[in-house]
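K.L.:
okay, here's the prediction I keep looking at, along with the sequence it came from:
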Amino acid sequence: MTIVIALSIILLGIGIGVDFLAPEWVPIPGWVLSMNALIIIFVFNLNLRHKQIRKNFNELKDQLKALDREIVEMRVELDTAQDKLNNNLENPQIASELRMLRSLMKQFTEKVNGQLHTEDATSEPASLERREIKQTQQDQAITREPILDYSDNEILRFLEKAVREDHIELYLQPIVRLPQRSQVFFECFSRIMDEKSNIIRPEQYLPVATSAGLAAAVDNLLLFKCVQLVRRTRRDNPEIVFFCNISKSTLTDIDFFTDFIDFMADNTNLTSSLVFEFSQETILDKNYEIQSGLERLSKLGFRLSLDQLHQLNIELPKLASQGFKFIKIDAHLLHEMARGDTPNLNMRALKGALDRVAMDLIVEKIENEEMLKDLLDLQIDFGQGYLFGAPKSATAAN
């Protein structure tokens, strides 16, 4: 536009100059020539602008067509994503998980707060004095988690805070194949921390919970958190197998265990990744709720493990029919029973009996090389203990 104005001024000046300086050269007035030239320039400029506008219009139309195609593609992708979301197996799992977690946290927090309120109202100040807890030399040698000097009330507060803020940590200890020492399974442990991120061991907080009448609530919550955290950890490591303990108090808590069975029914994709452990004392109890709970878990496809053996007078075929695939035995107990001049246990016969019912033996609490060397003479296949690794945070293990 600036160029057109400049040309117009120049042509107008030329026309006027011709009229005044050399009118005889041109038969028509100079301003007429200037106006004609201006009209020609103006028409030419309009034509150029019209072409540019048409070009811009066509480009805009092409962009709109491309945008329409992108919108259609996005709608297709959104529809596909919605279908996947509607059909995603984890939806019922997540809903079930949230329902159960809300119920557990409410139950647990109410009990802990009630206990803390009672203790605060009735306890003398001296009751809050810290207790002296001694560790054995073996504890000091094989663990990096010292027993902290806290009162029962302080431990209850740490436990309540860990639940409320979702800071219950999942720790894993390897179970290895022998003699190669290759990791094949992991046992799960729950840990809570104080405000300085120091680990409080189960040996310290579980007795406190028991004396406060909170054992069942703690066991239930820790079991659920263990399964919850295993499910998340498994996403990146689907081939790993985890052992989780189920206590006697959990099995006999009908309301909780019914909900837990429903929760596991929504998570049957974990059957290849989870093994549930039970103590021998629990298994020998003929309580209907206990036996029914074992049967229901087994029918879902989960493998079971027998732990904390105190006697080997067990019916292996019956255990196998109940879904048990593993037996754990303390290394010290096995040594006492299978070694010496007159051993009480024939290892070859035991292994043959286990093989016939497709069960595996895991020897736990192997703490040093001397103990391992002695046990390898018994031809054991799986071992667990601080010799092969202390429990570590699942985050660190990953």
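P.N.:
Nice, I can see it.

K.L.:
all contacts plus neighbour counts: C-alpha atoms, from now on.
P.N.:
Noted.

K.L.:
just so I have it, where are all the helices in the stretch 1-150 of the chain?
P.N.:
Under the criterion DSSP state H, counting those that start in this stretch, helices of the stretch 1-150 of the chain are mapped to 2-21, 30-87, 90-122, 137-142.

K.L.:
need the ones you listed in a markdown table with distance to G323 and mean neighbour count, can you?
P.N.:
Converted to a markdown table, the helices of the stretch 1-150 of the chain look like this (distance: least, C-alpha to C-alpha, whole Å; neighbours: other C-alpha atoms under 10 Å):
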| stretch | distance to G323 | mean neighbour count |
| --- | --- | --- |
| helix 2-21 | 92 | 14 |
| helix 30-87 | 31 | 13 |
| helix 90-122 | 24 | 15 |
| helix 137-142 | 34 | 12 |
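
K.L.:
could those helices be laid out in a markdown table, adding distance to A217?
P.N.:
Formatted as a markdown table, the helices of the stretch 1-150 of the chain follow (distance: least, C-alpha to C-alpha, whole Å):
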| stretch | distance to A217 |
| --- | --- |
| helix 2-21 | 85 |
| helix 30-87 | 34 |
| helix 90-122 | 6 |
| helix 137-142 | 28 |
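
K.L.:
to F224, which of the ones you listed lies closest?
P.N.:
Proximity to F224 (C-alpha to C-alpha) singles out helix 90-122 among the helices of the stretch 1-150 of the chain, at 7.9 Å.

K.L.:
nearest to F260, out of the helices of the stretch 1-150 of the chain?
P.N.:
F260 lies closest to helix 90-122 among these, at 7.9 Å (C-alpha to C-alpha).

K.L.:
for the closest one, name the packing helices and strands.
P.N.:
When contacts are defined as 3 or more C-alpha pairs under 8 Å, 6 or more residues apart in numbering; DSSP states H and E, helix 90-122 packs onto helix 152-164, helix 215-234, helix 254-265.

K.L.:
this is the other structure I want to compare:
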Amino acid sequence: MEKSQLFFSLRWKVALLLGSVLLILHSFFSYTSYLNAKTNFVMAREAVQTSHVGLAKALTEDSFLALQQFASLVSSLNHSSVHKTKSPPHNGDVIDKNWLQWQLNWQLESLTLFDKRGMSVKSWGNPLVMPELAVQGVLKNTHPKQHIYCVTGCFQQLMTPLGEKSAQGALSTVRSFVDIIDKYKQASGSDIGILMANTDTEDANRHWPYKLSTANLSEQNIPVFEFVSAHYPISDFLNRRKLVGLTGRFFDVSIMSIPPQDATSPDSPAYFLLIDEVTTSVRHLEKEARQLWLYGLIGLGLVLLLLVWLLQDWLRRIGKLSQAFPLLLQDQYDQCREQLTIRNVRYGHDELDKLNELALNLVNQLQNSEQEVHGNTFELMEKSQHLAKERDFIHQLIEVAPVIILTQKLNGIILNVNQAGINGFETDRHSIVGKVFDIFLPESEREHLKKLNELRSGIEGEQLQITGFLMTKAGKQKETSWLHTVVKVNGYCDEAVILTLGIDVSVSKVAQEKMLRMATYDYVTGLSNRRKFEDDFMLELASAKRYGYQVALFYLDLDKFKVINDREGREAGDKALTHVATVLKEAMRLTDLLSRIGGDEFALIMPHADAKGVEHIAQKINRVLLAQDIALSGRRYKITASIGVAIFPLHGLMTTELLKNADCAMYQAKAAGHGQYRIFSPDSDYQDKLNLMLHWRETIEDAIANDKFILYYQPIRNLKTGIISHFECLIRLQKEDGQLIMPTDFINYAEELGLAGRIDRLVLKKVVQKHIELNRQGKDYKLTINLSGRLFNDVTIFDDISWLIKDRDVDPGKIIFEIAETAIVSNFAAADRLIAQINELGCLIAFDNFGVGFSSVYYLNRFPIAYVKIDGSFIRKIDKSDDDKVFVKALSGVAQAYGKKTVAESVESEEALTILKEIGIDFVQGYYIGDPAPLD
């Protein structure tokens, strides 16, 4: 082609046309991207606004919840009803005493008590005016009522009825919204204000009949409120957000009702005004849009320049395209590629260059496609082998699965079965495959066959689960859980088969029966346990009521069994219980029912009982027990039982009544000596003792459950400095009327009832809590706890002590455990171990009742003791007895020689205090120093 015929214009035409199209597309996509970014921005703001609204609602609801908790606290202080007069209720003094602290801790504005007529009894703080109808409504409905009032400011008010069954008064608690506003601003970083009704008509703005509550909205956002209230209707912001521009800045503004909806007064509704400045985000969005447009234009220019250069290069290679096609048809790709490579290309062949490039790409693609075909063929062969391995693996899994797996046609013909199925059918594969599944079900499986046929015909869904039986070749029936599922087989004209799974449940049935027996029988003796005993006893009583005969209940408690259990161990104790169970079975009649209902307690139910028969069995039981002693660890033990008998219907009609009376008679027998029996007598004095024990059990358990145990603190003074250094913690039980019960009145009953350990742990917990409270108040006091000897045998007590002492707020050096010498002597090994463990925690040990025992001096060197408390019996008359004075001086000298601090108890006079100071006693304690009292 001659130079005069060069097509330079074509390149530029293509560039210009393509550039215009790209420019239009770029503009369209840029604008679309801007719109998407704007939409995302709006959605993000919606999410932020939603979270802010949720935060404001949550803070408001939490504030109401705090008012409810505080109201419950105050209401619990007043157990009696509110008086009809205007005199303060019983807890007025308590509120007066704690008002300032409560007001600070609970952020309260005011607290008001109303009587049952709705009249204000007493107020604390700055009370809101409560409408009389609202108070009457709370008293009438006996339900708490929440209110929100906005006058000069906004407040939350909770009105709570007083009284358990009927409202005997009401309690009003008021809180300001200021705390909610501050928490919201801290948590969200946004601004919030409260809108309340604007009663000043002259000052009301044009659109909104609301004004801002004082000290809510930040000063810089007040112009935003003034602007939107003057230019927009309030409906544009209620429960929705709106973007507002003001002086070159942008703000997200929304309004929401203050929750809960029913708490806002209809006469003066209030709203949250939420303002969030988004100027930076909006400007950032606009800046990104401009940068996107600019960078797109730059990129477009570069693309056009590259395109011009590429067009010039591509149009060179089309010259030899016709020479390359024959080679391409002969699969000579390398030769074809060599022909398409252009050398010394003249300018102006742009279109041909492009065609040449396309041809070269076609060559490469065809060559790559041929290579891919070869590669895919090889990969297909590998995958076929892999699938074959997977198929063999799945087949193997099915074969070894412990579940019957078989497939059958819709007509019931079995297609295949796994090895578990062969084992379950107890035959070979050939005797199963090709047979109808129905023949392996017994004739009793009519319901199973009916539902299976419905599944096959498509009437009843695509799955059937049923529990039935499988009949083996030998005629044996196995209980089996069946699952039949219709499965479509692809590639076979939608032919369906049924996949059948079967699980032999006969073994699990046996396990369930075994577990049921474990739940109703004692594993040690094999006798029925308390649960089954109660069921059997109820059935026997029902039969006795119907047929009119007597039933005797024997309540047996083994004498001194605890000695065997403690001395020989638990295994020996179980052996003794088994021996007793065997002997009792020999002594009872065939119609009697024997059960083990407790650790060493047995119960015998004797139907058709008469007085002669009852006495005969009771005497026989102890006679046969004494006749056969038991050998344990080389020692021989005689076992007897204290027996109490209650007879239906003479001594009761209900199981609980008969059990209680038999237990009462058993205690009578135990009091008479070992191996005795007693038949219940309603005139017995022991009934009074039993009732007393029941009374104390209820009293102590109620005190533990309802936290009625309180601590009194007796001061201990440093005799040298005159300063109170620590307090001894003493427990009291406070009754409903405020009366205090001393530990000497209830502790013995607690020990006999097994409740002493729970009381000890409760005291320990209260002492640690008081210690933490004193530390936070900056009061440097030590607290002493009396550690009773019964805790030495409690293997879990140290874990409880350690858990409390290791709290990060506890200073172990300020906790002192007092241990009496008698407690150490009674269990020296356990005391030695526990004292060492407590000392490792960093706590201090005090030796109580020092000087009473002969081993006192020995213990000073044996244990890590910090304080020794000289027994009060040597201190009370020290000003009148020279012997006591000499003895106390000697004890003090010995203690101080071992480096121990001395504490004198029971100091009751100035004269005794003077003598103790002369002797050199370190600390003193007693009524002269201070009475036990609550510690504020």
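P.N.:
The structure has been received and is ready for your questions. Just so we're clear, the structure is a prediction, and the values are computed from it rather than from any experiment.

K.L.:
circling back: so which of the helices and strands packed on helix 90-122 of structure 1 is nearest S298 of structure 1?
P.N.:
Among those, helix 254-265 comes nearest to S298 of structure 1, with 10.6 Å by C-alpha to C-alpha.

K.L.:
after superposition, how close is the closest one to structure 2?
P.N.:
With mean C-alpha distance after the TM-score superposition for structure 1, helix 254-265 of structure 1 departs from structure 2 by a mean of 3.0 Å once superposed.

K.L.:
output the contacting helices and strands for that helix.
P.N.:
Packed next to helix 254-265 of structure 1, using 3+ C-alpha pairs under 8 Å, 6+ apart, are helix 90-122, helix 248-251, helix 288-299.

K.L.:
and the angle from the last one to helix 254-265?
P.N.:
Same thing as helix 288-299 of structure 1. Relative orientation of helix 288-299 of structure 1 versus helix 254-265 (axes from the mean of the first three to the mean of the last three C-alpha atoms, to 10 degrees): 0 degrees.

K.L.:
helix 288-299 of structure 1 aligns to what range in structure 2?
P.N.:
Aligned using TM-score structural alignment, helix 288-299 of structure 1 spans residues 829-840 in structure 2.

K.L.:
mean per-residue distance, the matching stretch versus structure 1.
P.N.:
Mean for stretch 829-840 of structure 2 is 1.1 Å (mean C-alpha distance after the TM-score superposition for structure 1).

K.L.:
cool, and stretch 762-773 of structure 2?
P.N.:
Using mean C-alpha distance after the TM-score superposition for structure 1, the mean distance for stretch 762-773 of structure 2 is 3.5 Å.

K.L.:
list the contacts for the residue nearest to the spatial centre of structure 1?
P.N.:
Structure 1 has R232 as the residue nearest its centroid, 2.5 Å off, counting by C-alpha atoms, centre = their mean. Not one residue lies near R232 of structure 1 by C-alpha atoms under 8 Å, 6 or more residues apart in numbering.

K.L.:
what stretch of structure 2 does the longest strand along structure 1 fall on?
P.N.:
In structure 1, taking DSSP state E as the definition, the longest strand is strand 182-193. Under TM-score structural alignment, the counterpart of strand 182-193 of structure 1 in structure 2 spans residues 723-734.

K.L.:
buried residues, that stretch. List them.
P.N.:
Within stretch 723-734 of structure 2, the residues that count as buried by 16 or more other C-alpha atoms under 10 Å are 724-734.

K.L.:
just give me the closest of the residues you listed to W99 of structure 2.
P.N.:
Of all those, the one with the least separation from W99 of structure 2 (C-alpha to C-alpha) is Q734, at 23.7 Å.

K.L.:
helices of the stretch 251-398 of structure 1, start to end?
P.N.:
Under DSSP H, counting those that start in this stretch, the stretch 251-398 of structure 1 gives helices at 254-265, 280-284, 288-299, 316-321, 331-338, 347-356, 369-376, 394-397.

K.L.:
would JSON lines of the ones you listed with distance to G383 of structure 1 and mean neighbour count be doable?
P.N.:
Putting these into JSON lines (distance: least, C-alpha to C-alpha, whole Å; neighbours: other C-alpha under 10 Å) gives the following:
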{"stretch": "helix 254-265", "distance to G383 of structure 1": "28", "mean neighbour count": "17"}
{"stretch": "helix 280-284", "distance to G383 of structure 1": "19", "mean neighbour count": "16"}
{"stretch": "helix 288-299", "distance to G383 of structure 1": "25", "mean neighbour count": "16"}
{"stretch": "helix 316-321", "distance to G383 of structure 1": "20", "mean neighbour count": "16"}
{"stretch": "helix 331-338", "distance to G383 of structure 1": "9", "mean neighbour count": "16"}
{"stretch": "helix 347-356", "distance to G383 of structure 1": "15", "mean neighbour count": "14"}
{"stretch": "helix 369-376", "distance to G383 of structure 1": "9", "mean neighbour count": "14"}
{"stretch": "helix 394-397", "distance to G383 of structure 1": "19", "mean neighbour count": "12"}
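
K.L.:
now the ones you listed as TSV including distance to F224 of structure 1?
P.N.:
Formatted as TSV, these follow (distance: least, C-alpha to C-alpha, whole Å):
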stretch	distance to F224 of structure 1
helix 254-265	8
helix 280-284	19
helix 288-299	14
helix 316-321	25
helix 331-338	29
helix 347-356	31
helix 369-376	34
helix 394-397	16
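
K.L.:
and those helices: which comes nearest T2 of structure 1?
P.N.:
With C-alpha to C-alpha as the criterion, T2 of structure 1 lies closest to helix 394-397 of these, at 69.3 Å.

K.L.:
which outside residues touch the closest one?
P.N.:
With contact meaning C-alpha under 8 Å, 6+ apart, helix 394-397 of structure 1 is reached by 169-172, 233.

K.L.:
let's see which of those residues end up in helices.
P.N.:
Residues of these located in helices (DSSP state H): T233.

K.L.:
fine by me, thanks again.
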